[in-house]
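[1] Kindly return the folded structure for what I paste below:
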Amino acid sequence: METRSLGKWFEVTIPESWNEVTIEEVFRSKWKVPKKLTHSFRTEKKALINGNPANWNANLSSGTKLQLLLFEEVPFEIEPSYLDVPVLYEDDHLIVFNKPPFISTHPNEPDETGTLANAAAYYLLSKGEIRNIRHIHRLDRDTSGAIIFSKHSLAGSLMDMMLEKREIKRTYLALVQGQLHQKKGIINEPIGRDRHHPVRRRVSATGQDAITHYQVLKSYSSKKFTAIKCWLDTGRTHQIRVHLSHIGHPLVGDILYGGLPLFDRQALHAAKLEFIHPLTLEKIVCHAPFLDNPPIFSGISLEEI
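    Okay, the predicted model is just below:
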């Protein structure tokens, strides 16, 4: 896809695959943008063809230029606050941060600060970008690693759809207790709330479907630990932690699910993110370097993930 940014506008050169397709069909069928957001683009005249007001029901021709108003200032819905967080990838539409442990992804109370979302807003503000930045997915407070934020509503909508369709691959690194006898495995067990605990989840026949894949990377026989990588077909709260505890191999440091308190957090790191950029169609791959000092995942290279 040939694209470029022009001030507040994002320009797409209409590809052959969009020939004789209308803008309405691009938003509804190609991108599957929610009706409310599509309506705002249409009524507020945020779409142009070759610099002129667009006819949303006219067929597009390959090679023509579609301009979309994406980069206007939008007041922050969250208070910016400083926190030094590494950036793994950034363009005009998305940012991937390497989240440190011990901070929440977003505020749980209106006046809460010190979260990754507050830091993301501050980061944009420091660059002079006033955008309604928003997280696409979450990581537990004590889990570190790669996490995606959108800079504008269209990118957020497209990434939400990709997440729902499982088109964003997230690979985690975990250190679990014991030696796994199978080098690869799939844990397919539904997860629900634990009615005896306000935070904890558990495997439950009445819970939501949850599927976790894992592969052994390294065994530490002397320490009785195993380093594994995991990837998910679903995104349930605490999914990896619950599933691995359920099969008798809780995460080291995960006291909530039976792990030994050898670290000050559960040994879980979102090490890799892969997706096709929804607006440029580029293949994006992000590796998140380890942040713990001293390190938790000794002897593991990101190239193995």
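[2] only C-alpha atoms for contact and neighbour calcs from this point on.
    Noted.
[3] Residue 291 and residue 100 touch, don't they?
    Yes: look at residue 291 against residue 100 with CA atoms under 8 Å: they come within range, at 6.5 Å.
[4] buried sites along stretch 35-46?
    Residues of stretch 35-46 classed as buried: 38, 41-42, 46 (neighbour count, 16 or more other CA atoms under 10 Å).
[5] next one: stretch 254-269
    254-260, 265-269.
[6] residues making contact with that stretch?
    Stretch 254-269 is contacted by residues 101, 142-145, 172-177, 200, 241-242, 245, 250-253, 290, 296-297 when judged by CA atoms under 8 Å, 6 or more residues apart in numbering.
[7] The structure of the following sequence is requested for comparison with the preceding one:
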Amino acid sequence: MKTRKVGSWYEITIPKEWSTYTIDDLLRNVWKAPKKMIHQFRMENKVKINGLSVNWNQLLIPGQTLQLELFSSQDNEVVPAFYDIPVLYEDDHLVIFNKPAGMDTHPNEPHQSNTLLNAAAFHLQANGELLQPRHIHRLDRDTTGAVLFAKTAFAGSLLDRLLEERKIKRTYLAITDGIFSKNKGTINQPIGRDRHHAVRRRISPTGQTAITHYEVLRRQQKEQQTLVRCQLDTGRTHQIRVHLSSIGHPLAGDVLYNGSHSFPRQALHAVKMELVHPFTNEKIVCHAPFIDQPMIFKNIDPYSI
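    As a prediction, the model looks like this:
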């Protein structure tokens, strides 16, 4: 699909396959944008064709230019702060960072400025993009790896939907205590808050549905540890940590869930992210190199996962 950014506008050359759609169809049924946002676009005249306002119920004509005002400058609610965070992928609509350990994904209190969201805000500002980044998902403070941010509210709404529909695939690597007997399996156990601990989560019949698929990649007999690949159907707080601990294999270094003191943090890394771009339909595959010093994940190629 032929697209480009021109100032605050996003331009798309209308493809043949959109000839049966109206603007309303495209926003409501193809992109499935929120009703409130569609109403805002209509009221503020943020959608044009060839520079002109048009009837939203007329069929689109292939070859013409559809224009959406997506990149208007915004007052950033987050304090921009410089941190040297590796960028795994970036375009006009989204950016994927490789989060280090010891950093929250977003502020948990007013004026907090040492999070990945603050770093994302600085990154956009330094590039001359006066936009407000939005995290699409989170990683725990001491979990490393790929985290996805939207640059605009519209991209954020489309990426939120993809995440909800399980169309953003995230793969994790974990080192657990103990040697797994099974090569692969699925843990389908609901997760809720632990009433006796402010931070911990636990398996709970009244908790939220949580599904984790795991596969053994390497049994490390000498260390009595197992390297495991995990993929999630859901994204509950501490999901992998709770689930693996529940089957007797807590993450090495995860003392909150009875893991050993093998590492200075839980051995969990979001190594791979896959999604189809919400506008261009291109497949994006990102691998996140290991950034711990000293290294936790040794003798494994993150690009092979």
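[8] one step back: which of the contacts of stretch 254-269 of the first structure fall within helices?
    Members of these lying in helices (criterion: DSSP state H): 241-242, 245.
[9] quick revisit: from the contacts of stretch 254-269 of the first structure, which would you call buried?
    Of the contacts of stretch 254-269 of the first structure, these count as buried by 16+ other CA under 10 Å: 101, 142-145, 172-177, 241-242, 245, 250-253, 290, 296-297.
[10] got any residues that touch both of residue 291 and residue 100 of the first structure?
    In contact with both residue 291 of the first structure and residue 100: residue 144, using CA under 8 Å, 6+ apart.
[11] will you turn the ones in helices among the contacts of stretch 254-269 of the first structure into TSV that also has distance to residue 105 of the first structure?
    Shown next, in TSV, are those (distance: CA to CA, whole Å):
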residue	distance to residue 105 of the first structure
241	18
242	20
245	23
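[12] Okay, strands next: where are they in the stretch 51-200 of the second structure?
    Here the stretch 51-200 of the second structure has its strands, by DSSP state E, counting those that start in this stretch, at 65-69, 87-90, 94-99, 134-135, 144-150, 169-177, 184-188, 191-193.
[13] among those, which is the most enclosed?
    Stretch with highest mean neighbour count among the strands of the stretch 51-200 of the second structure: strand 144-150 (a mean of 26; mean count of other CA atoms under 10 Å).
[14] counting contacts, what elements does that one pack onto?
    strand 94-99, strand 134-135, helix 153-164, strand 268-276 (3 or more CA pairs under 8 Å, 6 or more residues apart in numbering; DSSP states H and E).
[15] contact partners of that strand?
    Residues contacting strand 144-150 of the second structure (CA under 8 Å, 6+ apart): 88, 93-101, 133-139, 156, 159, 268-273, 286-290.
[16] Ok, stretch 102-118 of the first structure next?
    78-83, 99, 133-135, 138-143.
[17] Quick one: distance of it to the chain centre.
    Distance, stretch centre to chain centre, for stretch 102-118 of the first structure: 16 Å (CA atoms, centre = their mean, to the nearest Å).
[18] now do the same end-to-end measure for it.
    This stretch, stretch 102-118 of the first structure, spans 14 Å end to end (CA to CA, to the nearest Å).
[19] Same check on stretch 11-24 of the first structure?
    17 Å.
[20] buried sites along it?
    11-14, 18, 21-24.
[21] How about the contacts made by residue 219 of the first structure?
    So residue 219 of the first structure contacts 179, 225-227 (CA under 8 Å, 6+ apart).
[22] So which of the residues you listed is the closest to residue 217 of the first structure?
    Residue 217 of the first structure lies nearest to residue 227 out of the contacts of residue 219 of the first structure, by CA to CA, at 5.5 Å.
[23] How about the secondary structure of the closest one?
    Classification of residue 227 of the first structure by DSSP: H, G, I helix; E, B strand; the rest coil places it in strand.
[24] Setting aside sequence-adjacent positions, which residue approaches it most closely?
    residue 175 (4.5 Å; CA to CA, 6 or more residues apart in numbering).
[25] quick one: the one you found and residue 223 touch, right?
    No: Residue 175 of the first structure is not in contact with residue 223 according to CA under 8 Å; the separation is 11.2 Å.
[26] In the second structure, which residues correspond to stretch 20-32 of the first structure?
    Mapping stretch 20-32 of the first structure onto the second structure (TM-score structural alignment) gives residues 20-32.
[27] what's next to the matching stretch, contact-wise?
    33-35, 38, 56-60, 158, 278.
[28] give me that answer again for 6 Å
    Here stretch 20-32 of the second structure makes contact (CA atoms under 6 Å, 6 or more residues apart in numbering) with 33, 56-60.
[29] CSV for these, including distance to residue 119 of the second structure?
    What follows is the contacts of stretch 20-32 of the second structure, written out as CSV (distance: CA to CA, whole Å):
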residue, distance to residue 119 of the second structure
33, 27
56, 39
57, 42
58, 43
59, 42
60, 40
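[30] among the residues you listed, which are in helices?
    Using DSSP H, none of these sit in helices.
[31] distance of residue 78 of the first structure from residue 112 of the first structure?
    9 Å.
[32] With neighbour numbers in mind, choose between those two.
    Using other CA atoms under 10 Å as the criterion, residue 78 of the first structure and residue 112 rank with residue 78 on top: 21 against 12.
[33] Can you report how many residues lie near residue 2 of the second structure?
    Residue 2 of the second structure, neighbours per other CA under 10 Å, totals 11.
[34] before we move on, what about residue 51 of the first structure?
    Count around residue 51 of the first structure with other CA under 10 Å applied: 12.
[35] next one: residue 111 of the first structure
    So residue 111 of the first structure, with other CA under 10 Å, has 8 neighbours.
[36] List the contacts of residue 56 of the second structure.
    Per CA under 6 Å, 6+ apart, neighbours of residue 56 of the second structure: 23-24.
[37] so residue 93 of the first structure touches residue 151, yeah?
    Yes: contact criterion CA atoms under 6 Å: residue 93 of the first structure and residue 151 qualify, at 5.1 Å.
[38] The two: who's more crowded?
    Using other CA under 10 Å as the criterion, residue 93 of the first structure and residue 151 rank with residue 151 on top: 26 against 21.
[39] And the closest residue to that one other than its chain neighbours, how far from residue 80 of the first structure?
    Sequence neighbours aside, residue 133 is the residue nearest to residue 151 of the first structure in space, at 4.7 Å (criterion: CA to CA, 6+ apart). Here the criterion is CA to CA. By it, residue 133 of the first structure lies 11 Å from residue 80 of the first structure.
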